[in-house]
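S.K.: the following comprises the amino acid sequence and a computationally predicted model.
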Amino acid sequence: MHLPTIFRTVGFLLMLFSLTMLLPAMVSLIYQDGAIYHFLNACLITFGIGAGIYLPLRHQKKDLRTRDGFLITALFWIVLGLFGALPLYLSDSPSLSVTDAVFESISGLTTTGATVITGLDELPKSILFYRQMLQWLGGIGIIVIAVAILPMLGIGGMQLYRAETPGPVKDNKLTPRITQTAKTLFLIYLYLTAACAISYWLAGMTLFDAVGHSFSTVAIGGFSTHDASMGYYANNPVILFIACVFMIIAGINFALHFGAFRGYSFSQYRQDPECWFYLCFLFGASIVVSLLLYFHHTYDFADSFLYGVFQVVSIATTTGFATTDFSAWPSLLPFLLLTFAFLGGCAGSTGGGIKMIRVLLIAKQGFRELRQLIHPNAVIPLKLGNRVMENKVIVAVWSFFSVYIMVFLMLMMALMLTGIDFITAYSAVAASINNLGPGLGTVSAHFGDLNHAAKWLLCLAMLLGRLEVFTLLVILTPAFWRR
């Protein structure tokens, strides 16, 4: 393991991240909200420490191996979450403790969207912009962006790309060179963000809100510039429709977007089994939830359909926007919606959760086992579209699912040990590990009332979810550190 090269890379990436703090500083200057010095101080501290790590090791240039990629990925997300909290901690509005500032920072960067802050409508514009920007950076993955420039440092980036990109199959690159792959992902992400912002603005949002919400929509983050979230625009169905469209798009594998943009054809989407499963699930779940809302007389038919579809798309893609307090909906609906978040978006998207391709493979494997019981001597291949899946992929999917559920249960019980009730603990961990945001019980509106120990546990859950469990857990194993 090349520790000097690893720390050199982390130092450089930390310097790179510090420069992003200049953007909210400019927003503070425009709106004269008094927070500019907090961002400048945070920028200088972050850049200085990053430079202090990087400069003594700047001549260390060795190719990264797979283990190095895992360690850099885990280290940088942890370090980034800590230093990303600086502007929030230094700011007078909101006045946050260290725990709350770190929680808010990690929630933003992991695109979870759980917040400890209330009174968003009165916060300085620069703080609001910073929260939204954190989600935008986290959505594409700061490391995936950074691998576009790592070759200039003499460091190969493919190991970082494999460690960062979510999903069970990580060997397919969009282009032959990893640098071009990172640039392609970034451009697609940027185009979608711009299209979303323009759509929101034309539909009636202010320019500030349009940009801010486009950041969190395309990142599938869920932070808002208003306490009411998207409920602030509940009387504008066009805005809710635009949000649904871009949440669905952001939840699809970005490799499919690349193929569609490059070939000017939608055949990529039609031929992808995971995409079809994802879209069919959203359609079916929306119908079920809308009908339940209507038959329970929660809303009239039009509002049942509007709020039902929006909330299903928001929760199932793990965005976490809300038009109303869905935890107060009747019957099994709150728990049903929270369960949808476990499925999440497609692999290679900005969504959280287990990922649709894994759920699809688990379902197919289940049906294959049933057929095998009927025909014990038959050789029944498991196919995804026209592709026969190797047994090692199925084993990896089941392993991931098992570890994911075990980690979820352990974190939930740990949270209950801090004195939190079952419903709050269950939903808080589910919302955090699936990078969703809103929960039930005490955390239905915000996470500010939780104790400090619970917040640190949920920070761990958010990181585990963002890094798909194994990337973070693998560095804790003794085998990882053996030569």
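M.R.: On my side now, so go ahead.

S.K.: C-alpha only now, for contacts and for neighbours.
M.R.: OK.

S.K.: start to end distance for stretch 90-102?
M.R.: One end of stretch 90-102 sits 12 Å from the other (Cα to Cα, to the nearest Å).

S.K.: list the buried ones in that stretch?
M.R.: L90, S91, S93, P94, L96, V98, T99, D100, A101, V102 (16 or more other Cα atoms under 10 Å).

S.K.: mark which of those residues are part of strands, please.
M.R.: Members of those lying in strands (criterion: DSSP state E): none.

S.K.: columns distance to N391 on top of those residues, output as a markdown table?
M.R.: Listed next are the buried residues of stretch 90-102 as a markdown table, based on distance: Cα to Cα, whole Å:
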| residue | distance to N391 |
| --- | --- |
| L90 | 52 |
| S91 | 52 |
| S93 | 54 |
| P94 | 51 |
| L96 | 49 |
| V98 | 46 |
| T99 | 44 |
| D100 | 44 |
| A101 | 44 |
| V102 | 41 |
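
S.K.: out of those residues, who's nearest G439?
M.R.: The nearest member of those to G439, counting by Cα to Cα, is D100 at 17.5 Å.

S.K.: tell me how far F470 lies from G84.
M.R.: 24 Å.

S.K.: compare those two and say which one has the larger neighbour count.
M.R.: Per other Cα atoms under 10 Å, whichever of F470 and G84 has more neighbours is G84, with 27 against 17.

S.K.: below is an additional structure, to be compared with the one above:
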Amino acid sequence: MLFSFTLIPPVIIDFIYQENAADAFFTSYLSLLAVGFVLWLPVKNSKKDLRLRDGFIVVVLFWFILSVSGTLPLLLYEQLDISITDAFFESVSGLTTTGATVLTGLDDLPHSILFYRQELQWLGGMGIIVLAVAVLPMLGIGGMQLYKAETPGPIKDNKLTPRITETAKALWYIYLTLTVTCALSYWAAGMNLFDAVTHSFSTVAIGGFSTHDASLGYFDSVAIKVVAIVFMFLGGVNFALHFVAFRNWNVKAYINDTEFKVYFRVLILVSIIVVAFLHFSGATQNHSDSILLGVFHVVSMATTTGFSTTEFHLWPTVLPVLLIFTSFIGGCAGSTGGGMKVIRVILLLKQGVRELQRLIHPNAVILVKIGKKPVADSIIDAVWGFFAIYVAVFVIMMLLLMATGLDQVTSFSAVAATLNNLGPGLGDVASNYSGINDFSKWVLSFGMLLGRLEIFTLLVLLTPAFWRK
């Protein structure tokens, strides 16, 4: 019922631009409101505490049911002429802030449809922040509890507590502040008000949807690229750190955070490599172009936003694959970014180094530390478990895509782009996903949900043990 009210803004947008798409949104609004009311009515007086088992189900259904609901306006707007598969793919891509699209001719679509796609990403981003910082740690599987930063979130408990509401409220204020600031910055940089608002939605949410086929390349503006770089970077940072910094008006929260420092250094290192390759290969006209294009696309891909200003998949040598690989690291835990999360990669590398040291000193007691604090072996085991499942899921999805006839480059990059919630890939999915078969789209849609729910949340529901009393 609450989600149905998000269909009102597109109706207002359509009245402003007079493009005759309002009926699709208003009909969807009434339908979802009615269905929600019918489902709510029989249980409106039920008062029970949610247990952890319920939490898993609620989290998964939140993304799945809303993704299904999000398809309605796209299906009801007849001029779009979209299949159920494509509508679900677009909807789940928006809500999971993946940014992979099956739509073409964006410049000719009604403003209401364009606004709706961006709105889906912004709403998904809000959900992700609460999921990552408040809910998943309580379920015992989130990236946030791998690293005990100072967070406003609730303590792990046996039931979901009302304090989640306080956490969500604080985080949403920060999210809203960043969005408004980003929109005003885009507007000041030269975008019209509609584009500024809609692109702020997908920038802060690390989504990557655009209102133009050429993405941010449509604007051909240095200032707009710089604004995008700044807010993509901020969107990839742990929102708990933003909370602490905002609360104390002090940047020490960032400076003292190990994950943030590694995140920043990875972006700097990869940017230097990409800029150097672009410059010395002659792929750009001058050095300033190399710096701007290189840094922009590194931040866009590493944070899993997926904006582009040029056809980066045509760049020389190793660059396109390097950019795809940076998305595997992704953003920080507790951010709107996708990927495995920086903190997990740090722990994987530290554990790898520890195993090498153990070969040399078998009897030594060697601790894995984050900052100056030792990390429990149970957490290291959980990270390796996550990585093992991640690799297994990746391989299975890639083989399924290749079995449908897609080539290796397309299959690999499509799985990477959806499982990491990145968006653009290589090969046949470099520009959009409209050309691949329906079965592959369903597999990739599942991959987007898996990536957004940090894999375990969704897979645990598929195990028989979960349903035994």
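M.R.: Noted; the coordinates are in hand. What you see is a predicted model; the values in this text were computed from it and never measured.

S.K.: can you get me a residue count around the aligned partner of L29 of the first structure in the second structure?
M.R.: L29 of the first structure maps onto F15 in the second structure, with residues paired by TM-score structural alignment. Look at F15 of the second structure: counted by other Cα under 10 Å, it has 14 neighbours.

S.K.: just the one 3 residues further on next, same as before
M.R.: Burial measure for Q18 of the second structure: 13 neighbouring residues, criterion other Cα under 10 Å.

S.K.: show me the contacts for it.
M.R.: Counting by Cα atoms under 8 Å, 6 or more residues apart in numbering, Q18 of the second structure makes contact with nothing.

S.K.: 10 Å instead?
M.R.: Counting by Cα atoms under 10 Å, 6 or more residues apart in numbering, Q18 of the second structure touches I12, P110, H111, S112.

S.K.: most remote residue from the first structure's center?
M.R.: Most distant residue from the mean C-alpha position of the first structure: N377, 43.3 Å away (Cα atoms, centre = their mean).

S.K.: near the counterpart of L384 of the first structure in the second structure, how many other residues are there?
M.R.: With TM-score structural alignment as the criterion, L384 of the first structure lines up with I370 in the second structure. I370 of the second structure has 18 neighbours, counted by other Cα under 10 Å.

S.K.: can you name the helix or strand that G138 of the first structure falls in?
M.R.: Taking DSSP states H and E as the definition, one finds G138 of the first structure inside helix 125-140.

S.K.: before we move on, the earlier item: just flag the most distant two among the contacts of Q18 of the second structure.
M.R.: Greatest spacing in those, by Cα to Cα: I12 and P110 (12.4 Å).

S.K.: the two - which one has more neighbours?
M.R.: Higher neighbour count among I12 of the second structure and P110: P110, with 21 against 14, using other Cα under 10 Å.

S.K.: can you say which helix or strand has the corresponding residue of the first structure for I324 of the second structure in it?
M.R.: Aligned against the first structure by TM-score structural alignment, I324 of the second structure finds its counterpart in L338. Per DSSP H and E: L338 of the first structure is located in helix 333-343.

S.K.: for C346 of the first structure, same thing?
M.R.: Judged by DSSP H and E, C346 of the first structure forms part of no helix or strand.

S.K.: again, but for L176 of the second structure
M.R.: L176 of the second structure belongs to helix 163-189 when elements are defined using DSSP H and E.

S.K.: quick one: distance of that helix to the chain centre.
M.R.: In terms of Cα atoms, centre = their mean, to the nearest Å, the centre of helix 163-189 of the second structure is found 16 Å from the chain centre.

S.K.: kindly report the same for stretch 106-115 of the first structure.
M.R.: Its chain's C-alpha centre and that of stretch 106-115 of the first structure lie 8 Å apart, by Cα atoms, centre = their mean.
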